[in-house]
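**Q** following is a predicted model, sequence given first.
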Amino acid sequence: MAMKVIALAGNPNVGKTTLFNALTGMRQHVGNWPGVTVEKKEGILEYRGQRFLIVDLPGTYSLTAHSVDELVARDFLLKGSADVVVNVVDATALMRNLFLTMEILEMGLNNVVIALSKVDLAEKHGIEINIRKMEETLGVPIVPVNAKDGVGLEELKEKIHQVASGVLKERPVTPRYDPEVEREIGHITQVLRDTPLAGEYSLRWLAVKLLQRDDGVIKLVLRYLGSEKLDEIMRHIAEVEERYKRAMDLIIASQKYEFIDGLMHRFVRYSKEEGGSLSDQLDGILTHPLYGIIALFGVFYLVFKFVFAFGLPLQEMLDGAFASFGEWLAPHIANEALRGLLVDGIIAGVGSVLSFFPLVFLLFFALSILEDIGYMARAAVVMERIMRKFGLPGKSFIPLVLALGCNVPAVMSTRTLDDERERLVTMLVNPLIPCSARLSVISFLAGAFFSENRALVAVSIYATAVLLALSVAWVLSRFVVKGEEAQFIIELPEYLIPSWKTVLLHSWERSKEFVKKAGTIILAGSVGIWYLSSYPVPIGTGGSYAERLGMFFEPYMKLMGLDWKAAVSLLFGVIAKENVISTYGIIYGSVDAIVGVMSPLQAYVLAVVTTLYVPCIATIAAIRAESSWKWALFTVVYMIALASAVGMALWRLGGVLGL
C-alpha cells in the first residue's frame, strides 16, 4: 500500500512542531526543501496498519508569496502533494489563524482537518468555542488537541485516516467578498476557464491571487493567457482599486477578515476577563526598554552558568576518558608513525573536540527551553529597539540567536527576512556571533584560566561579539548595503510550560551536527594537523611544516601577544573552529599544558580573536550560496581586519593595566 502524505500547516508558534513530534516520535528526518535552504521536516506515523509521511510545512501567516517560507508551503499544497492537510489553529488567536485556514480552503482543497490547539488557554482567557458548530460552519472536521499531554491525538489520527481513505466527505466553506470584488473574481474566472489552468488549479483561487497582484500567479497566468489578455485583467483591477482608493490585496485581506468575523459569531463566545493576565504582567517587564535589557542579559548569564555548571564536569570526564584510552592504546602499537597518527592525531584531536559535546548539547537544551516557553519572541521585541538603531530589524535577532548553535543554518535562515537589504546585512554580520564550535574554545580557555569567573568571562566575550556585530551592521547598512527600512511585526506567543520531549528532540537534532563534524571535518583536520606537525620532523624542533607556517605569521601574531602556535591553531581553525583547541592538544601532547605557557591575558585575547576572525569554510560557502563570492570574500576580509584590530587593542590595553 502506497504511503499517504500528511501536510502540517499553520501559523508560527501554534504548537505545530510539538504536534509533529508527538505524531512521529523519533522517526523523523530534517533536511532542506529542494532548491532552497528552508528547513524540511519529515516523519513517519503508523496507524491502523497504514504508514503516513508527515511533512511539517514552514510556519506562515498566509499563502501570498512574500517570503521563501510562504512559497514553499503554498507550492506544496498547490501541487496536491498532500493526501491530507492538517491545519493547526491556535484557539487563543482564532481570527488571525483562520485567515490562513481560509487561504487553504480557497485553494479548493477538500482534504483538510483542523487540529485546534491551546483550547485550555483560550478558556482561561474567556474564549468559549463550540466545536460542533465550528465544524458545521467551516465544513471540515475539527479535533481539539494538546500534543504535549497527548490529548486528542488518537482522535486526530482517526480523522486523518478517514480523510485519507475517502471515508469522510467535506464541504469546506470559502470566503465571500463584496459584490464588486465578486464580479471581478467571476470575470477573471471566466477568462481562465478556457485555459489548461482549469484542470490544475482552483480558478477562483487564481482569480483572487491575481486581484492581489501575486507575482507568482501573474507569471503562471501569463504563460497561458499571453500579455494582451493579462494586461486587460490588470486594467480592470486598477479600475477597482481606483474606486476603493486602496490596493486590492488590502481590500481582499480586510474583507476576508470581515467574513471570518461573521463566521466566528456562530461558534465563539467571549466572557469578560478581569484584570491583566500574568502573561501581560510578565510582558510589561520582559519587553520593557530598560528592564527587558536587564532581563535579557540576566537570562543569558544564567544560560551560560547552567551550561558550565553541568557541562564542564562531563567535559572533563570525557576528556580524561579519551586521554586514558590513548595511553592504553599507545603501548599496543609498535609502528611509531601509526601510533602517532592514532594516539596523537585522531584520539587527541577528535577526542578533545568530542569532549565538548555536553556543553554544546546543554546550550541547545537551554535555548530550546527559552524558545518553548515563549521568551525568544520577547527577546526579539527588546532587541528591536536596539537593533533598529544599527540598521537591523528585531526579526534579525532570530538568525543571530540561531548562530549560537551554528552559523551555517543561521545564514540560511536569513531567507525568512522579506527585505533584501536587511537579509544581506544580517547574513554578513552573522558569523560574528559565536557558534557552538567557538563555545568549545571559549569554555576551555575560560575554565582553564578564569575558573572563578568563567561564566562572566564567557558572557563578556559574547557581549563583545554582539556589540561588534551591531556596529558592523550600522556601518554596512549606511555605507555599503543601502536601502529603506522594513516594518517590524512579530507575534508574542503565550507563555507555556516546555514540552520536554520536544526540547530534547530539538537539542539532539541541532547538536548531533557537532558529532558529525567530529567524525568528518574534525577527523580530517586532526589527521592533517598531526601530519604537518610531525613531518618532516616533530613539531617543536623547528622543522615541521606547521611550525614553519606558524613562524612565518609569528611577527604578526606578536602584535596581539600570541606566538606561532596560536597562528597554527587559528589557521587550522578555518577548517572548523574546534581545531583551535585540538591543534594545541597535538602541539603540546595535551590541551591542559597550555595553562603553563600562556598568561590569562593571552588566553583572553586568543578567545576573542578566535571568536572574531575568519568564519569556518562551511559558513563562507553558505554566504556564497546565499549571496555571491563578492560578499563571501568581503566577509573574510573584514573579519580578519576586525579580529586583528580588537586583538591588538586588548593586548595593548591589558599591558597598560598591568594584566
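**A** Nice, thanks for sending it over. Numbers count the residues shown, from 1 in each chain.
**Q** make it CA atoms for all contacts and neighbour counts henceforth
**A** Noted.
**Q** elements contacting the longest strand along the chain?
**A** In the chain, assigned by DSSP state E, the strand with the most residues is strand 39-47. Using 3 or more CA pairs under 8 Å, 6 or more residues apart in numbering; DSSP states H and E, the elements in contact with strand 39-47 are helix 16-24, strand 28-32, strand 50-56.
**Q** against that first model, consider the following:
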Amino acid sequence: MSSFALVGNPNTGKTSLFNTLTTSYEYVGNWAGVTVEKKVGDLKNGGGQLVDLPGIYSLHPLSRDESVAAQYLMEESPSALINIVDASQLERNLALSIQLLEYGRPIMLGLNMMDVAESRGIHVDPLKLEELLGIPVIPLVARTGKGSSQILSMLKEAPAAAMPEFKLDYGTAEPAIAEIEALLAPIPGLPQHRWVALQLLAQNPVILQTLETTLNMNAVKEIVMRGETELQQAGQKASLADWIRTVRNGYIDKLCTAAMDRSSQKPHNLTERLDAILTHRIFGIPIFLLFLFMLFKVTFDWIGNPLSDVLDGFISGPISSGINNALDMAGASAFTHALIVDGIVAGVGGVLVFIPQIFILFLIISFIEDSGYMARVSLLMDSLMEAVGLNGKAFIPFIIGFGCNVPAVMSARSIEQPKDRLLTTLLIPLMSCSARLPVYALFAGVFFQSHQALVVLSMYVLGIAMALLLCKVFSAYLLKNEASVFIVELPPYRLPQGRSLMRGTWEKGKGFLRKAGTLILGGSVLIWLLSYSGPGGFGVDMDNSFLAKIGGLMAPLLAPLGFGTWQSGSSLLTGFLAKEIVVSTMNIIYHVPNMEGLQGQIALSFTPLQAFSFMAFVLLYTPCLATVGVIRKESSSWRWTAFSIGYAVVLAYLISLIIYQGGRLLGWS
C-alpha cells in the first residue's frame, strides 16, 4: 500500500487538509503544536495511507514531537511527500521545503492559505514557483477544502513519479558533502545519501543517533573539521551548518523575489490591531479572565442550565418510566430492576444531564482555539511562567487540560527541554478538566445559584494558581530547569467555520459520551453493587453496605475539611476512576429520581462553605486513572507517576483544610 507523508511548519493547515483527504478526523486548532505524534489515515480515494507528521520548522528537531518527523523520514520510505506551506509566510516556510526537496522523494507543494495572503496584499505565483522548483505546486485553502480534490488525483500518480532533480550548490562545503556520501555508500537502507550527508553536517541529533552504530563518527568529525578549515581559508567565518543555512536562505530570497509580489502588502491589518488590545502587557490577562468569566456565564447561567433541566426531565420522566414499564412487562426480578433503575439509570443518567454544559464549554473553547486567541494567551503568560521556572509554551498544555488532562499531558511533548516537559506533565492534572464540571455544576447550582459563573471560574483560577506556585517550588528544589528560549508563532485571527466548530466540539464531547457508556457505566454498576450488598448479604440498608463501610474509613480523615461523611468518602474514592463518577456515586447513594432530588439531598448534607471546600478537593486531588496511565507513559517512570498522585492528595487536603477552617474562623458557614 502506498504511503504519503504530510509535512510542514506548525499552523499551516496540515491537519485540516488531513481531515479533508482522509476518512478520519483529527483535532484542529489555529495554533502550533496540535499534532504531537504522527497520525495515519486512509485516503478517501482508496489510494493509500496518509501520515500527518508533527509541525516542524526544520528537520533539525528541538523537541520530542519534532523528532518524530526526522525519525520517520530516516526510517520510512514514503511514496511521496506533501509539503504544506503558508502562502502568507512563504519565505519562512520554504526553509523546510528545501530540506524536503533534498530528501529525494517525489514531492508536491501545497500552497495553503492563499486567501489569507491575498487579503494581506501578498500575491504568490504558483506557476512561477512550480517552474523554479521543478515540482507540482497546488494552491489550497485547506479549511474550506479548496484544492484538496486536485491533491487526491495527483497522489494516484505520485508513486510512479520521478525523483525531483533538485541540487543546491553549497560551494566550499561540497567536498565535505562528497566525502560523507562516500562513507555512507556501504550502508544499506538509507534515504538519498546527499540528504543524509547534509543532515550530518548540520549535526541533526536524530540522524546522528540512528547512524552511530553503523557509521564511523570519528571520520565524520574529521571531515567536518577539514570542511570548516576550508571555509575559514575562503574567508567565511562560519561553521558548515551555518554555511549550509546561508546558502539555502540565499536561494529562498531569489525564489521569493521571482514568485512573490509584495508591492500591495498592507502595513497594518486586523490581527495587529486586535493584538494591540488582547496582548497588552497590562490589560491582556484581565481581558483573558473576563473572557473566561463570560464563558462560564454562558455555559451555566444563560444557556447550559435551562437545557440541562430539560434533559434531566426527559431522563427522569419518559426514559425512566419507559424502562420501569419494560422491566415490569418482562417480569424482571427485584435485583435486576434495582440494578438497572437505581444503578445504571441513576448513575449514568446523573452524569448525562450535564451534557449541555459540557458541549457548550467545548464549543466556546473550539471557537477560541480556531480563532487564534489561544496562542496569544501563552504569550501573555510567558513572563509569569518564566518567573516560576517555565516559559509561555508550557501554558498551552495547561489550556488543553481544561478540556481533558490526557491529551494535555501528551501535548507537553512539544516542549523542548526535558525538565520543563516533565515539570509541565506533573502539573497538568491541576488544570480543571471537563470531567470536574458536573461536580461544579451540581454544587454551584445548589449553593451559589446567583454566582455560578464566578464560583466555577474561581476553581479554574485556583488550579492555575496552585500549578504556578508548585512550579516555583518544584523547579527550585526538585527539577532545576535549564535556561530556555520561548518561541511561539502567533497565527492570524480567523473567523472559525461553523462546520469546523461543530466537528471540533463533537470530537471533544464524544469522549465524554464514550466514558458515559464504558467507564461511568461500569463504575455505576460496581458502586450500586457495593451499596446493595454488605456483610449481611444482598439488599441491606445503605448505611450497612460495603460502600458505607469503605467510605466510613475515610470519613474521619475528611472531617477537618468539612465533609467527614461516608457518602463523601465513597464519592471521592470512586472519583479516582473518572471525576464524573463522583456525581454518579452521589446519585446512587442518595437514591433520588432526578437532579432536583439530588440537589435537595446535597443541600441537606452540606453548607456553602463545605461545598466550596469539597469542590476544591475534587479539583486538586489525585488525577483520574486515564491521566495516571498517560503520565506513566510520558515520564517513563513509576516514581514520578507515584509522586504526581501523592503531591496532589496532600495539596488537596491542605487547601481544603485552609478553606474550611479559615472560613469557620471568619464566621462563614
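**A** Done, it's in. Keep in mind that what you see is a predicted model, and the values were worked out from it rather than measured.
**Q** just give the TM-score of the two.
**A** Between these two chains, after superposing, the TM-score reads 0.92 (TM-score structural alignment, normalised by the length of the first structure); 642 aligned residues with a CA RMSD of 2.4 Å.
**Q** if we can go back for a sec, got the buried residues for the longest strand of the first structure?
**A** Neighbour-count burial for strand 39-47 of the first structure flags 39-45 (criterion: 16 or more other CA atoms under 10 Å).
**Q** wait, which of those residues is closest to Ser202 of the first structure?
**A** Lys40 (26.1 Å; CA to CA).
**Q** pretty sure the closest one sits against Leu57.
**A** Yes - here Lys40 of the first structure reaches Leu57: they are 7.2 Å apart, a contact under CA atoms under 8 Å.
**Q** closest to Val580 of the first structure out of the helices and strands packed on strand 39-47 of the first structure?
**A** When these are compared for distance to Val580 of the first structure using CA to CA, the nearest one is strand 28-32, at 28.7 Å.
**Q** centre of the chain to the host helix or strand of Ala441 of the second structure, how far?
**A** Using DSSP states H and E, the element containing Ala441 of the second structure is helix 437-447. Offset of helix 437-447 of the second structure from its chain centre (CA atoms, centre = their mean, to the nearest Å): 26 Å.
**Q** so which bit of the first structure is stretch 200-208 of the second structure matched to?
**A** The alignment of stretch 200-208 of the second structure onto the first structure (TM-score structural alignment) spans residues 210-218.
**Q** what's the spacing between Leu454 of the second structure and Ala394 of the second structure?
**A** 26 Å (CA to CA, to the nearest Å).
**Q** ok, now Pro407 of the second structure?
**A** 14 Å.
**Q** give the residue farthest from the middle of the second structure.
**A** Gln233 (49.4 Å; CA atoms, centre = their mean).
**Q** continuing past the longest helix belonging to the first structure, what's the next helix or strand?
**A** When the first structure is parsed with DSSP state H, its longest helix is helix 291-329. Downstream of helix 291-329 of the first structure, the next assigned helix or strand under DSSP H and E is helix 336-339.
**Q** elements contacting that next one?
**A** Packing partners of helix 336-339 of the first structure (3+ CA pairs under 8 Å, 6+ apart): none among the helices and strands.
**Q** neighbouring contacts of that helix?
**A** 330, 333 (CA atoms under 8 Å, 6 or more residues apart in numbering).
**Q** circling back to that earlier point, compare the helices and strands packed on strand 39-47 of the first structure and give me the one nearest Trp631 of the first structure.
**A** Using CA to CA, these put strand 28-32 closest to Trp631 of the first structure, at 22.9 Å.
**Q** now do the closest one: distance to the chain's middle.
**A** 14 Å.
**Q** ok, back up a step: who has more neighbours out of Leu454 and Ala394 of the second structure?
**A** Ala394 (25 against 16; other CA atoms under 10 Å).
**Q** that one -> the first structure?
**A** Aligned partner of Ala394 of the second structure by TM-score structural alignment: Ser396.
**Q** just Ala412 of the second structure next, same as before
**A** Checking TM-score structural alignment: Ala412 of the second structure goes with Thr414.
**Q** tell me the contacts of that match?
**A** 396, 399, 423-424, 426-427.
**Q** reformat those as TSV; add secondary structure.
**A** Output for the contacts of Thr414 of the first structure, formatted as TSV (DSSP: H, G, I helix; E, B strand; the rest coil):
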residue	secondary structure
Ser396	helix
Pro399	helix
Arg423	helix
Leu424	helix
Thr426	helix
Met427	helix
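**Q** mean offset of stretch 463-473 of the second structure relative to the first structure (after superposition)
**A** If you overlay the two and look at stretch 463-473 of the second structure, the average distance to its match in the first structure is 0.7 Å (mean CA distance after the TM-score superposition for the first structure).
**Q** hmm, back to that, closest to His29 of the first structure out of the contacts of Thr414 of the first structure?
**A** Pro399 (21.7 Å).
**Q** from what I see, that closest one and Asn430 are in contact.
**A** Yes - judged on CA under 8 Å, Pro399 of the first structure makes contact with Asn430 at a distance of 7.5 Å.
**Q** apart from its neighbours in sequence, what residue is nearest the aligned partner of Phe444 of the first structure in the second structure?
**A** Mapped onto the second structure by TM-score structural alignment, Phe444 of the first structure lines up with Leu442. Nearest non-adjacent residue to Leu442 of the second structure, counting by CA to CA, 6 or more residues apart in numbering: Gln599, 6.9 Å away.
**Q** got the angle for the helix or strand Ala453 of the second structure falls within vs helix 437-447?
**A** Counting by DSSP H and E, the element that carries Ala453 of the second structure is helix 452-477. Here the directions of helix 452-477 of the second structure and helix 437-447 differ by 130 degrees (axes from the mean of the first three to the mean of the last three CA atoms, to 10 degrees).
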